[in-house]
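**Student:** Give me a 3D structure for the following:
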Amino acid sequence: MRIIKPCTYTVLSLALASVTQMTMAQDAHHSMPMSAQHESHSSHDSLYQEMQTGIESSQIEHAEHAEHAEHAEHAEHAEHANASSIASRAASAQHPIDHKREHGGQIYQATEIDNQWLNNADGRGSLKTEIESRIGTDENKLFIKLHADKAESQDADYAAQVMYSRMISDFWDAQIGARYRVDEHQVTDKEQLDAAVGLHGLAPYFFETDAYLYFGTDNQVSFSLETERDLLLTQKLILKPYLNLDVVLSDDSAYAQKTGLSSVWLGLETRYEINKKLMPFIDVAYSYEKGNQHTARQAETGSEKQWWYGVGLRLKF
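**Tutor:** This is a model prediction of the structure:
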């Protein structure tokens, strides 16, 4: 107790002195004239304004520096882009790029085989086989067509056609080539070779069309037209109306056909696409045959009209 009391007196005396000094300072401030107080506040305001001005000038200086840096960066990027463009043009000039594969220049191949068995109202049957193969680009193609027709209890007739095809518009190709045909019904001149020119393409309303003019020996000139269109009932069940006709313009051969409309096949095919490579179908058609002229080798024959019906199988690959 004797040690604690002197310390307590010392702490109390120091606290009393500090309170006294604070009271005197407040009294002095209140007793200060208004002018002095105003000058004091003015000095504080001036100091604050100077600080604000310094901060604003610093911000402006920083913004100008950032703007200069941005302009310099854009200029550097533009210079780099120009240099890259010049370099790429120079490289293209030295090593030109071939874009044919991306714009229809690729080579493709497609083959279609039709096997069809038909019967008429008299029960006489006929087996028809057609093969069409094409290879080439969108602009230049080679068409190969093979046809075989064998009536019941008779020899088969054959025809082979090779055509060069050149695209002349978005939907049409001009074709030129040759046709080789064999007719076993004739005693002489069984084999014939004809020059052929024509068009292959898509007619209005999406009719796929082949139209050809044939020029052979003995003043044989004829025209053939094949046109067809797919009508989708579903994605797999498809109707295909078709028209095949032949017109004889002139014929001075030993087995001449009558001039004019020589034959017509008008039919409706219904096929089911198991997939894009295998497609069975049924077919109903009406045919007209005008007949042959009277010559030293043959007697004149009349026209024939009859209905045909049958089944078939189409393969694509």
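**Student:** all contacts plus neighbour counts: C-alpha atoms, from now on.
**Tutor:** Noted.
**Student:** Run the chain-centre distance for the strand or helix carrying residue 30.
**Tutor:** Residue 30 belongs to helix 4-31 when assigned by DSSP states H and E. Taking CA atoms, centre = their mean, to the nearest Å, the mean C-alpha location of helix 4-31 is offset from the chain mean by 98 Å.
**Student:** Next, the second sequence, to be compared with the first:
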Amino acid sequence: MKTPFSPPPHRLSAALWLILSVTAPAWAQHEGHAPVPAKDKVDYATMDHSRHGASGQEDGIDHAAMGHGDAHAASSDAPREPIPPVTQDDLAAAFPAVDHHAMQHASAVNYKATFNRLETWDGDHGTGQAWEGIAWIGTDTDRLWLRSEGERAGGRTESADVEVLYGRSVSPWWDVVAGIKHDFKPGDARSWAAFGVQGMAPYRFEIEATVYVGESGQVAANVEAEYTLRITNRLILQPLVEADFSTRDEPEHGTGSGLNKVEAGLRLRYEITRRFAPYVGVVHERSFGDTADYRRAEGERIRDTRVVAGVRLWF
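**Tutor:** Predicted coordinates:
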């Protein structure tokens, strides 16, 4: 066997030379290779790699001939489990034919009825009741509106009216309305042609502005604005301002030209459910101009402040 050690110098005995030969490192004797001398070790840091080409041959070594390229191509081109081709049955199962006639769609026609105010009071000048309701039926763009409001005091009806209007949506927040209004009180019953707009202004103010043209050419207008302030998820404060205008004096109906009346209210309601909400509030009403003069002549007050209690409901 060939050993990595030279024959011992004359000063070492033959036994010592034999021990060193037997105990030589195993790696030096692996497959008969001798250890690389330190002077023959390769310093890769000083090697010139600039001659490495894209052909796979570096310093005379043909890596392509070593078989690595074929193994890589085989691993990338051939999947472990080949995917079967998509058949017509697979497409039919993934995209079945839809029978639109058998589908159930939500109705395009909806409706809602709301009593915004259904209230009563007990003041210094007697008891009274008031109501204001609104209902609609139709689609998102075309609706039939029904509005009514009135007031009773001292056991008699002081005002009552009903409006039937067609509304057309002109924007996501506004409707244009047109129709008729019929007054039952005050005075003799009469009808009006009605034109107006209703919707939500910036900062969530709900606005109703309507102009009425009477049979004799009388023109009146009503503007109402309210705001919903949600204190909690169920406790809601709702301020409201309403103003009436006329272009002619009508003593028989107790109204004068110009600004007739302004009503301001503040109501606090608690929604037991979304459909049922009792409330309490305070309302102040004042008449102006010739309307105030007509009320004085009838012995009525031109100013009135009252505490009200009622319920708001919708269905």
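**Student:** now what about the TM-score between them?
**Tutor:** Here the TM-score for the pair of chains, by TM-score structural alignment, normalised by the length of structure 2, is 0.65; 246 aligned residues with a CA RMSD of 4.0 Å.
**Student:** that older thread, against structure 2, where does the helix holding residue 30 of structure 1 fall?
**Tutor:** Helix 4-31 of structure 1 corresponds to no residue of structure 2 when matched by TM-score structural alignment.
**Student:** Skipping its backbone neighbours, what lies nearest residue 231 of structure 2 in space?
**Tutor:** Nearest non-adjacent residue to residue 231 of structure 2, counting by CA to CA, 6 or more residues apart in numbering: residue 237, 6.9 Å away.
**Student:** if I line the two up, what does the one you found land on in structure 1?
**Tutor:** Aligning on TM-score structural alignment places residue 237 of structure 2 opposite residue 239 in structure 1.
**Student:** Touching, its match and residue 268? I think so.
**Tutor:** Yes - Residue 239 of structure 1 is within contact range of residue 268, at 7.0 Å (criterion: CA atoms under 8 Å).
**Student:** Can you name the secondary structure element that comes next after the lengthiest strand in structure 2?
**Tutor:** Longest strand in structure 2 by number of residues (criterion: DSSP state E): strand 156-171. Scanning forward in sequence from strand 156-171 of structure 2 by DSSP H and E, the next helix or strand is strand 174-185.
**Student:** quick revisit: what's the distance between the match of residue 237 of structure 2 and residue 314 of structure 1?
**Tutor:** 14 Å (CA to CA, to the nearest Å).
**Student:** buried set for the longest strand of structure 2?
**Tutor:** 157, 159, 160, 161, 162, 163, 164, 165, 166, 167, 168, 169 (16 or more other CA atoms under 10 Å).
**Student:** Which residue, other than its chain neighbours, is closest to the first one?
**Tutor:** The one in question is residue 157 of structure 2. residue 151 (6.1 Å).
**Student:** Likewise for the fifth one?
**Tutor:** Leaving aside its sequence neighbours, residue 162 of structure 2 sits nearest to residue 148 (CA to CA, 6+ apart; 4.3 Å).
**Student:** That neighbour corresponds to which position in structure 1?
**Tutor:** Aligned against structure 1 - with TM-score structural alignment as the criterion - residue 148 of structure 2 pairs with residue 146.
**Student:** Its match contacts residue 157, doesn't it?
**Tutor:** No - if you go by CA under 8 Å, residue 146 of structure 1 and residue 157 don't touch, sitting 10.9 Å apart.
**Student:** mind checking how far the host helix or strand of residue 48 of structure 1 is from the chain centre?
**Tutor:** Per DSSP H and E: residue 48 of structure 1 is located in helix 34-94. A distance of 53 Å separates the centroid of the chain from that of helix 34-94 of structure 1, by CA atoms, centre = their mean.
**Student:** helices and strands around it, which ones?
**Tutor:** Secondary-structure packing of helix 34-94 of structure 1 (3 or more CA pairs under 8 Å, 6 or more residues apart in numbering; DSSP states H and E): no helix or strand packs against it.
**Student:** what does the helix or strand just after it rub up against?
**Tutor:** Once helix 34-94 of structure 1 ends, the next helix or strand along the chain (criterion: DSSP H and E) is strand 108-120. If you take CA atoms under 8 Å, 6 or more residues apart in numbering as the criterion, strand 108-120 of structure 1 is touched by 125-137, 306-317.
**Student:** Just the ones in strands from those residues, please.
**Tutor:** 125-136, 306-316.
**Student:** Kindly give a single ChimeraX line that selects the buried subset of those residues.
**Tutor:** A single ChimeraX command selects the buried members of those (16+ other CA under 10 Å):
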select :125,126,127,128,129,130,131,132,133,134,135,136,307,308,309,310,311,312,313,314,315,316
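**Student:** quick one on the thing from earlier: which strands and helices sit next to whichever strand or helix holds the match of residue 237 of structure 2?
**Tutor:** Counting by DSSP H and E, the element that carries residue 239 of structure 1 is strand 237-250. Helices and strands touching strand 237-250 of structure 1, by 3+ CA pairs under 8 Å, 6+ apart, are strand 220-228, strand 231-232, strand 260-272.
**Student:** Brilliant, that's me finished.
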